[in-house]
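Student: coords below, sequence missing:
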């Protein structure tokens, strides 16, 4: 199994990162993909990748919550990293209108800029949306030239939104929200195209049931797979095979 979205380089894991990786491996999660968020996360992310070269793969991007008035300078620095290191994707990028709409225009500019990098470098994108699926889809429809591909990570939307995302050529990242009793995903997951689904934790955030409210970690990927297998009435091994292949294909692993 692959955890396609994990921030195990975060300070929340500084005291037991090695144990966290070992627990993931013991659960059959043999690959962990690391999305970047801002300038400060680059060094710890690359250090983590270097410490676990057979397990971790990193990506490079600017998360929308870290977009501010200096966004052009920040983007220039982020972009320069693609010449220094081999990244598997442009991410985590997107639009977040949940916390603060102050820099909405800058967020949209940063998103489009990074989508264009992905086209130029032929890389997938990892998209963060919060209170912004419609805005994100509108921008993607304008930018999609047939080469853009990627994943809407931490998907918690409707069947209609899932179809709109798939129709644009994008995957859905299912994580801990899929296991929440009040998350609504029990009505959505039975109708998803599993050829467009990948697994993720978004750790340390959004831990699945029965760990909800605690620190999340890659080992819990199997709890999300189990939830999908229960809702689809298929074997967990089938979920594992399908989502692993989807992730390998999407990220060219």
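Tutor: Looks like it came in fine. Note that the structure is predicted; figures quoted are calculated from it, not measured.
Student: all contacts plus neighbour counts: C-alpha atoms, from now on.
Tutor: OK.
Student: Can you show me the helices along the protein?
Tutor: 17-26, 42-51, 71-80, 104-121, 133-143, 159-167, 185-188, 221-232, 236-251 (DSSP state H).
Student: where's residue 117 relative to residue 123, distance?
Tutor: Relative to residue 123, residue 117 is positioned 8 Å away (C-alpha to C-alpha, to the nearest Å).
Student: likewise residue 176?
Tutor: Between residue 176 and residue 123 the distance is 26 Å, computed by C-alpha to C-alpha.
Student: Kindly report the same for residue 184.
Tutor: From residue 184 to residue 123 the distance is 32 Å (C-alpha to C-alpha).
Student: and the comparison structure, right after this:
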């Protein structure tokens, strides 16, 4: 059995004291594939170091996170992203998107960065990994403009409605399901089993969004098993079946 964490920030400073232990714990839980999203240029070196330490398990993305899209620096940051793609291989453009939780004033430049990085993904024939927080309408507005066979990827940390799930799927997006599915107020557990499992991938977003029973503490990739167990409960399938299907889905998205 192989589980895949399609979104984990294992390079985060939150793991500086015990990163190897955290990764070994996950490997022992049959979580053997880790897809690593970028934030901005300040995280690039740490991502590369992580890949070097675990070359068989870590698969890197490159992109500019919407909360890092700032007026004075975003042009330089986007250039950094484009330069990295010229130098080496990545498995997705991510995480990219729109976040209106922290700053609504940057919506215009967030949209510009999102458009530009979608075009980059198309140029390299890669998936995108979308960050969306309090911005479903704005994200879908951008996606609809780029809709086509060459646009595909993952709607990371999906927390929307059933209708929004169908809209994401219509844009060739898989739904990244994480700790929120275990929350009492998460709501997605109320309709998720109406979505064909072929559209679902698993993720932790560690060190964030820790599932029950560890909610409120630092998240880690080993906790993907709690998310997978919840999914197996919702779909009335075994954990092994969930692992097999969702890992196959991740291979379809990332090409590896």
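Tutor: Alright, I've got the coordinates. Values in this document were obtained by computation on a predicted structure and should not be read as measured data.
Student: picking that back up, in a markdown table: the helices of structure 1, plus mean neighbour count and distance to residue 36 of structure 1.
Tutor: What follows is the helices of structure 1, written out as a markdown table (neighbours: other C-alpha atoms under 10 Å; distance: least, C-alpha to C-alpha, whole Å):
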| stretch | mean neighbour count | distance to residue 36 of structure 1 |
| --- | --- | --- |
| helix 17-26 | 16 | 17 |
| helix 42-51 | 17 | 6 |
| helix 71-80 | 14 | 10 |
| helix 104-121 | 19 | 13 |
| helix 133-143 | 15 | 19 |
| helix 159-167 | 17 | 22 |
| helix 185-188 | 17 | 27 |
| helix 221-232 | 21 | 20 |
| helix 236-251 | 18 | 15 |
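Student: The ones you listed: which one's closest to residue 3 of structure 1?
Tutor: Checking the helices of structure 1 against residue 3 of structure 1 by C-alpha to C-alpha gives helix 221-232 as the closest, at 6.2 Å.
Student: with structure 2 superposed, average distance for the closest one?
Tutor: Superposed on structure 2, helix 221-232 of structure 1 shows a mean distance to its aligned partners of 0.8 Å (mean C-alpha distance after the TM-score superposition for structure 1).
Student: which residues are in contact with both of residue 117 and residue 123 of structure 1?
Tutor: residue 90 (C-alpha atoms under 8 Å, 6 or more residues apart in numbering).
Student: Contact partners for residue 231 of structure 1?
Tutor: Residue 231 of structure 1 makes contacts with 186, 189-190, as judged by C-alpha under 8 Å, 6+ apart.
Student: on that earlier part again, who has more neighbours, residue 184 and residue 123 of structure 1?
Tutor: residue 123 (23 against 15; other C-alpha atoms under 10 Å).
Student: I figured that one was touching residue 82, is that so?
Tutor: No: counting by C-alpha atoms under 8 Å, residue 123 of structure 1 stays clear of residue 82, with 11.1 Å between them.
Student: what touches both of the two?
Tutor: What both residue 123 of structure 1 and residue 82 touch, as defined by C-alpha under 8 Å, 6+ apart, is an empty set.
Student: Give the equivalent position in structure 1 for residue 184 of structure 2.
Tutor: In structure 1, the residue paired with residue 184 of structure 2 is residue 181, using TM-score structural alignment.
Student: Could you check how far that match is from residue 210 of structure 1?
Tutor: Taken as C-alpha to C-alpha, the span from residue 181 of structure 1 to residue 210 of structure 1 is 11 Å.
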